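Novice: Sequence unavailable; structure follows:
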């Protein structure tokens, strides 16, 4: 199936059904990895630019978007990273550029730690960093029968519009389409089961001593008004990664691909070519 010039398919990777959008055009490959509670929709405004210069592969991570909400997958960054590496192989590539947003940044960094030869360059957009694993008490509580209802209530109580206000600097960009698309996962029962498994299995973000071992050239792009992952995280990452540079945008929030798609694309081009 093709929508807006992109092919849509499901790949079976490590017994997980992964939803993918892609266009292969004999140009250098680039893999897009979205963040927490998001999907390939995150990159909808930047893909039209990217596909002119790259073969583009965008994947919904297990537990999110249209991909399987598995109740057997171990939702750790390492396992996510291994899945993405295998995904690259299934598309016939031995290596790729990576653009990753928010939590996807930790997945991309894990890929760079596990298999640096598979990654040409990294572009991390408002990447998560330095978060510790969930506290043992919270992990224990997640096994109690009522916990799924608690998670459902906690996420639903503010409504998707308030969540979107937190990730945008320019509030005028929030429209009915965004509210509908970002709200879809919240109505899926399987989403909350996957979320709980992510809480249990997600190891802490990479430590500085692990980041020191990542020598893949890395570009960090940040919104200076990011309220989800403050720009100070980017400043720490650029000091801990051996081959990294940081670019920041004024009057820009966390969902940087929505607010500055063309500028992000231009910076990707400068970094990867």
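Specialist: Everything's here; your move. Just so you know, these numbers come straight off a predicted model, no measurement behind them. Residues are numbered from 1 along each chain as shown.

Novice: Every contact and neighbour count from this point should use C-alpha atoms.
Specialist: OK.

Novice: Now do the same contact list for residue 139.
Specialist: Residue 139 sits next to 199, 200 when contact means CA atoms under 8 Å, 6 or more residues apart in numbering.

Novice: do that again at 10 Å, thanks
Specialist: Residue 139 makes contact with 133, 196, 197, 199, 200, 201, according to CA atoms under 10 Å, 6 or more residues apart in numbering.

Novice: try this one next to it:
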């Protein structure tokens, strides 16, 4: 079976989740005949919490649109933190103490697969007007260490987040995550026993670390043999190197991003380079193979019921990897009716990375929710 890397290599980046549209995603990895699998659209989301919050957000005064933080400034201002013998890169913005520190909780931004701190460049200036903002490169990504032979897992990233809150932030914090970063935040919030987490914001939460996440969908189970074959191929050093070299080519990365962003104008050269540059680091290939072929880790469906903190879920309705009508998306869409601490908004015309795809729509929902958080 020929590997078609000229097509969108969608097993890389934060966009590798297999779901209702699993056949389409797999066809971008392997060249085999099309299978006709229907997709069942979600006509609307009807939940009282989301409706009330939406009305408040629309009536609220619109925030000034701020320019994104320059990538070079992010790189220059990023700091290093020693964690269990590894070096972790993080940003705090603005630097130094400010008046908001005494009033509003800090925020910690956690990127998705293949991304880094700079993926939040369009959000940090706006959020920093009312909060101290931290952003972190997870182990294996961005400017953080990529140790050879390391066995990555969702649990490792969740523990990294909790230790960062305990050692660096040292205040109850609101966690904001995208894709697998969302899932890492969910695990951290579910496991936190020291009141380190004040709230949770999830942008298109992943169902697991990779495409072997256990979900109740017969179409995914039907494709499992092909997925295990793909894992086997990736564990062959020569094949993995060839695939990874093709994956990190600029044109391939741009094509992947265009396929998962609703707003194509957000796919600029900065974004392509944000994804591409860390992929050139020594250890990036090992991280890629370990993450894609490793165990998927805890499922959010089992974890969310343990969380009583305020939760905001923002979901792009054009996400081809974790669609709102897929198993994980359907689960999250039912939560507002079952859990009063959960609010959900479906963002029209938005893809897998809402915070970078349409930051204006995200801030319209996010800022009022942050301002309404109960005082600790």
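Specialist: That came through, no problem. Quick caveat, the model's predicted, so the values are computed rather than measured.

Novice: which one of the contacts of residue 139 of the first structure is nearest residue 257 of the first structure?
Specialist: Nearest to residue 257 of the first structure among the contacts of residue 139 of the first structure: residue 199, at 26.0 Å, using CA to CA.

Novice: where along the stretch 151-273 of the first structure do the helices fall?
Specialist: Counting by DSSP state H, counting those that start in this stretch, one finds helices in the stretch 151-273 of the first structure at the ranges 160-167, 176-183, 189-201, 208-211, 231-240, 256-259, 261-272.

Novice: Surely residue 88 of the second structure is within a strand?
Specialist: Yes: assessed by DSSP: H, G, I helix; E, B strand; the rest coil, residue 88 of the second structure belongs to a strand.

Novice: That one matches what in the first structure?
Specialist: Superposed on the first structure with TM-score structural alignment, residue 88 of the second structure falls opposite residue 18.

Novice: what do you get for residue 355 of the second structure?
Specialist: Aligned by TM-score structural alignment, residue 355 of the second structure pairs with residue 257 of the first structure.

Novice: So that match versus residue 174 of the first structure, what's the distance?
Specialist: According to CA to CA, to the nearest Å, residue 257 of the first structure stands 13 Å off from residue 174 of the first structure.

Novice: When these two are compared, which one has more neighbours?
Specialist: For residue 257 of the first structure versus residue 174, neighbours defined as other CA atoms under 10 Å are more numerous around residue 257 (21 against 14).

Novice: So the more buried one versus residue 157 of the first structure, what's the distance?
Specialist: Taken as CA to CA, the span from residue 257 of the first structure to residue 157 of the first structure is 26 Å.

Novice: Kindly report the same for residue 70 of the first structure.
Specialist: With CA to CA as the criterion, residue 70 of the first structure and residue 157 of the first structure are 25 Å apart.

Novice: more crowded one of those two?
Specialist: Each of residue 70 of the first structure and residue 157 has its neighbours counted (other CA under 10 Å); residue 70 has more, 18 against 10.

Novice: which one in the second structure is aligned with that one?
Specialist: Under TM-score structural alignment, residue 70 of the first structure pairs with residue 147 in the second structure.

Novice: State the number of residues packed around residue 149 of the second structure.
Specialist: The local packing of residue 149 of the second structure (other CA under 10 Å) involves 10 other residues.

Novice: My guess is it contacts residue 287. True?
Specialist: Yes: with contact defined as CA atoms under 10 Å, residue 149 of the second structure and residue 287 form a contacting pair (8.1 Å).

Novice: ok, which stretches of the second structure are strands?
Specialist: Taking DSSP state E, the strands of the second structure run over residues 79-83, 86-93, 107-110, 133-136, 173-178, 197-203, 311-316, 342-347.
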